[in-house]
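Participant: Pasting the sequence and the predicted model now:
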Amino acid sequence: MQAWQVHENGEPSEVMRLGETERPVPGEGQVLLRVRAANVNFPDALLCRGHYQVRPPLPFTPGVEVCAETEDGRRVIATPALPHGGFAEYTVADAATVLPAPDALDDAEAAALHIGYQTGWFGLHRRARLEAGETLLVHAAAGGVGSAAVQLGKAAGATVIGVVGGPEKADVARKLGCDVVIDRRGEDVIAAVKEATGGRGADVVYDPVGGEAYAQSAKAVAFEGRIVVVGFASGSIPSPALNHALVKNYSILGLHWGLYTTKNPELVRHCHEQLTELAARGAIRPLVSERVPLADAAQAVQRVADGVTTGRIAVVLHKGAAA
């Protein structure tokens, strides 16, 4: 079968190589999956660079999120078991983590539903306890992780403020449903949030960026607000001033979604049921900005690593992907 493999760590476009490999053999408790579409995630770039919290042995195939078909013909979504990632014709996954693909979404959309939307749902509902009528601030609102949080925030009845970088991404954020869009390249984010909220600030901040975005979050969060730390796409991990959290009375909430797959897998399935229902009634729909063939996977991962994409890029292996 054809598969992309990483033989040494570095930039995705330099270290990912497409070639013929043996079809993976499922281990105990695993299933073989024929990949229909694989979503490109920022962790794929981190895996290539050797900077992710999980470091599979070399060589490995990246691709942490797929829509696939089981040997008995079921259409599913899954997180592949590394080192056999999803940028290949076949992958393997732990059977207990495989979920039915929503009928309302095509293969590319279904592949993009899992990690980003699960992370958003857990971050907003489980950790931050977002309520209807509250204000949600989303950094990188036009990106893959941010766009999911925007849609989930709107579905929950929140007023959503999206922070983006550049006019193209601002247009995407508006189309996603943001009530207010702030272009950080030309606007003062903190002042704009205060203006949009009558000086109060945001009740919940969803931050997959870190660095300067987190510093802005701390200044723009409301009294008794909640900052959800999701990731550090900026490459800079901030050091929160806990005295500031104390005197301003806000919460800093960490979110590592992957832990729920082992600590509380039933909650992951409950979340998937909620997401499937939201997709069925059109309240959420993954923004797949591009669909590329397997041969273009390395360049797609590099573009996500460089932060120049909007929504999600899906690597589509089989035509006729519409559900």
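Facilitator: It's in. Numbers count the residues shown, from 1 in each chain.
Participant: Please count neighbours and contacts with C-alpha atoms only from this point.
Facilitator: Will do.
Participant: Quote the end-to-end distance of stretch 124-133.
Facilitator: Across its full length, stretch 124-133 reaches 14 Å between end residues, using CA to CA, to the nearest Å.
Participant: So for it, what gets flagged as buried?
Facilitator: Neighbour-count burial for stretch 124-133 flags 124-125, 127-128, 130-131 (criterion: 16 or more other CA atoms under 10 Å).
Participant: hang on, isn't residue 41 packed against residue 62?
Facilitator: No: the pair residue 41 and residue 62 does not pass the contact test of CA atoms under 8 Å, sitting 9.7 Å apart.
Participant: Please compare the first structure with the one that follows:
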Amino acid sequence: MKAARCEVYGGPENIVIRDIPDPVVKPGHVVVDVAAAAINFPDLLFIADKYQMSIPVPFTPGNEFSGRIAEVGEGVSGFAVGDAVYGSVPQGAMAEKALVAVEALTLVPDGLSMVEAAAFRVTYLTGYLSLVTAGNVRPGQWVVVLGAAGGVGTATVDIATRLGARVIAAASSDDRLAVAKELGAEAGVNYATENLKDRIKEITGGGADLVIDPVGDRWAEPALRAITWGGTFVTLGYAGGEIPRIPLNLVLLKNVTVRGLELRTWIARLPEATAAAKAGLAELIAGGLRPRVSETHPLDDVAVALQRVADRVPTGKVVITVTEGARNA
């Protein structure tokens, strides 16, 4: 089969396309004919060997995919050959076939294309868990979403508005803020030109109830300072580059709750919350929720697609179409 391969750690330019052996099905797993694979920011960290865990080279990057089941292993129930599924793997999604543990699979719900299904799991599950499980969001609350035009950002804005929150989108340009406002954000802050803390306080009339931060870097602290007394700050990642150092006296003086959410470990350690999040998302899909996919690229152009994510060009998810015609599958 054809697969993207990271053979040397570094940037997207190091990713090559190779022919490698097909995966062999094993108990508790299925082999999926991959239709589409989505790119997430951690993919860039994995290929650069800068993630919290290291993957030995060579490996096939990508953990989010959609496709149809080609083989079913011993002990698998609830799935059959030909089923349309989406899910995740530790690595290996950017290939024509993937070996997937059955617990990481979900049937594609009615209304989602293969491209949309590939773009759904990581960002929307992260967004829902950050808002509902970690953030305990309530209708009418002010929610600030940093990096609001990125993959996690657009998903979080979309979910928060559908749950009745009042969303302030924060992003690096007016064009990117416009994307978030299309998804329902009530207000926006351009943190490249405006004072993030002051604008949040001005818009809310005193402070935000909840901040969702996948960006980190120099924007985390002013966002934390703009939280109202007793509010919550959820850190999801550090796409801005630097891991911020937060003065703990800010947490103390405002009785702020700081939560960290790393999706892999949350899924493993909080199965009931994960199941509840999936059920909640299924209701939102039935109500019309669709992932925002801003770009698709063929597998042969995966290095180009990864570079565009690294350059923060897309406004939404970037998806690799592994199977020709995946968009309409």
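Facilitator: Now that the structure is in, tell me what you want to look at. This one's a predicted model, so the numbers in the text were calculated from it and none came from an experiment.
Participant: Just give the TM-score of the two.
Facilitator: Here the superposed chains carry a TM-score of 0.95, computed using TM-score structural alignment, normalised by the length of structure 1; 318 aligned residues with a CA RMSD of 1.4 Å.
Participant: returning to that earlier point: which one's more surrounded, residue 41 and residue 62 of structure 1?
Facilitator: residue 62 (32 against 24; other CA atoms under 10 Å).
Participant: Quickly note the distance from the more buried one to residue 298 of structure 1.
Facilitator: 10 Å.
Participant: again with residue 230 of structure 1
Facilitator: Noted for residue 230 of structure 1: a distance of 25 Å to residue 298 of structure 1, by CA to CA.
Participant: what do you get for residue 53 of structure 1?
Facilitator: Separation of residue 53 of structure 1 from residue 298 of structure 1 (CA to CA): 21 Å.
Participant: re the thing from before, between residue 62 and residue 298 of structure 1, what contacts are shared?
Facilitator: With contacts taken as CA atoms under 8 Å, 6 or more residues apart in numbering, the residues that reach both residue 62 of structure 1 and residue 298 are residue 4.
Participant: What's residue 217 of structure 1 aligned with over in structure 2?
Facilitator: Alignment note: residue 217 of structure 1 maps to residue 223 in structure 2; criterion TM-score structural alignment.
Participant: returning to what we had before: quick one: which of the buried residues of stretch 124-133 of structure 1 is nearest to residue 117 of structure 1?
Facilitator: residue 124 (10.3 Å; CA to CA).
Participant: In three-state terms, how would the closest residue to the closest one other than its chain neighbours be classified?
Facilitator: If you skip the residues right next to it in sequence, residue 124 of structure 1 has residue 130 as its closest partner in space, 5.5 Å away by CA to CA, 6 or more residues apart in numbering. For residue 130 of structure 1, the secondary-structure state derived from DSSP: H, G, I helix; E, B strand; the rest coil is coil.
Participant: check contacts around the residue mapped onto residue 130 of structure 1 from structure 2.
Facilitator: The criterion is TM-score structural alignment: under it, residue 130 of structure 1 has residue 137 as its aligned partner in structure 2. Contact analysis of residue 137 of structure 2 by CA under 8 Å, 6+ apart lists 131, 165, 210.
Participant: what does residue 198 of structure 1 give?
Facilitator: Applying CA under 8 Å, 6+ apart, no residues contact residue 198 of structure 1.
Participant: any idea how far it is from residue 222 of structure 1?
Facilitator: 11 Å.
Participant: Over to residue 157 of structure 1?
Facilitator: Residue 157 of structure 1 sits at a distance of 18 Å from residue 222 of structure 1 (criterion: CA to CA).
Participant: higher neighbour count, those two?
Facilitator: Neighbours were counted for residue 157 of structure 1 and for residue 222 using other CA under 10 Å; residue 222 has more, 23 against 15.
Participant: Report the contact partners of the more buried one.
Facilitator: 200-204, 250.
Participant: where along the stretch 151-300 of structure 2 do the helices fall?
Facilitator: Along the stretch 151-300 of structure 2, the segments classed as helices by DSSP state H, counting those that start in this stretch run 151-162, 174-182, 196-204, 220-225, 248-254, 263-269, 271-286.
Participant: tell me what the shortest one is packed against?
Facilitator: Pointing back at helix 220-225 of structure 2 there. For helix 220-225 of structure 2, the helices and strands in contact under the criterion 3 or more CA pairs under 8 Å, 6 or more residues apart in numbering; DSSP states H and E are helix 196-204, strand 208-213.
Participant: closest to residue 100 of structure 2 out of these?
Facilitator: Shortest distance between residue 100 of structure 2 and those, using CA to CA, is found for strand 208-213: 29.9 Å.
Participant: Give the residue farthest from the middle of structure 1.
Facilitator: For structure 1, the largest distance from the centre (CA atoms, centre = their mean) belongs to residue 247, which lies 32.2 Å off.
Participant: Just give me the match in structure 2 for that residue.
Facilitator: Under the pairing rule here (TM-score structural alignment), the equivalent of residue 247 of structure 1 within structure 2 is residue 253.
Participant: Return the distance of its match relative to residue 167 of structure 2.
Facilitator: Applying CA to CA to residue 253 of structure 2 and residue 167 of structure 2 gives a distance of 25 Å.
Participant: Also residue 110 of structure 2?
Facilitator: With the distance defined as CA to CA, residue 110 of structure 2 ends up 28 Å from residue 167 of structure 2.
Participant: between the two, who's got more neighbours?
Facilitator: residue 167 (29 against 9).
Participant: looking at it, the more buried one is touching residue 182, isn't it?
Facilitator: No: with contact defined as CA under 8 Å, residue 167 of structure 2 and residue 182 do not form a contacting pair (11.8 Å).
Participant: For the nearest residue to residue 81 of structure 1 once chain neighbours are set aside, what is the enclosing helix or strand?
Facilitator: Spatial nearest neighbour of residue 81 of structure 1, chain neighbours left out: residue 93 (4.8 Å); criterion: CA to CA, 6+ apart. Under the criterion of DSSP states H and E, residue 93 of structure 1 resides in strand 90-94.
Participant: residue range for the next helix or strand after that strand in structure 2?
Facilitator: Once strand 90-94 of structure 1 ends, the next helix or strand along the chain (criterion: DSSP H and E) is strand 99-100. Aligned using TM-score structural alignment, strand 99-100 of structure 1 spans residues 106-107 in structure 2.
Participant: Against structure 1, what's the mean shift for the matching stretch, could you check?
Facilitator: Compared with structure 1 after fitting, stretch 106-107 of structure 2 deviates on average by 1.0 Å (mean CA distance after the TM-score superposition for structure 1).
Participant: Quick one: distance of that stretch to the chain centre.
Facilitator: With CA atoms, centre = their mean, to the nearest Å as the basis, the distance from the averaged C-alpha position of stretch 106-107 of structure 2 to the chain average is 17 Å.
Participant: Name the single longest strand found in structure 2.
Facilitator: For structure 2, the strand that runs over the most residues, judged by DSSP state E, is strand 29-39.
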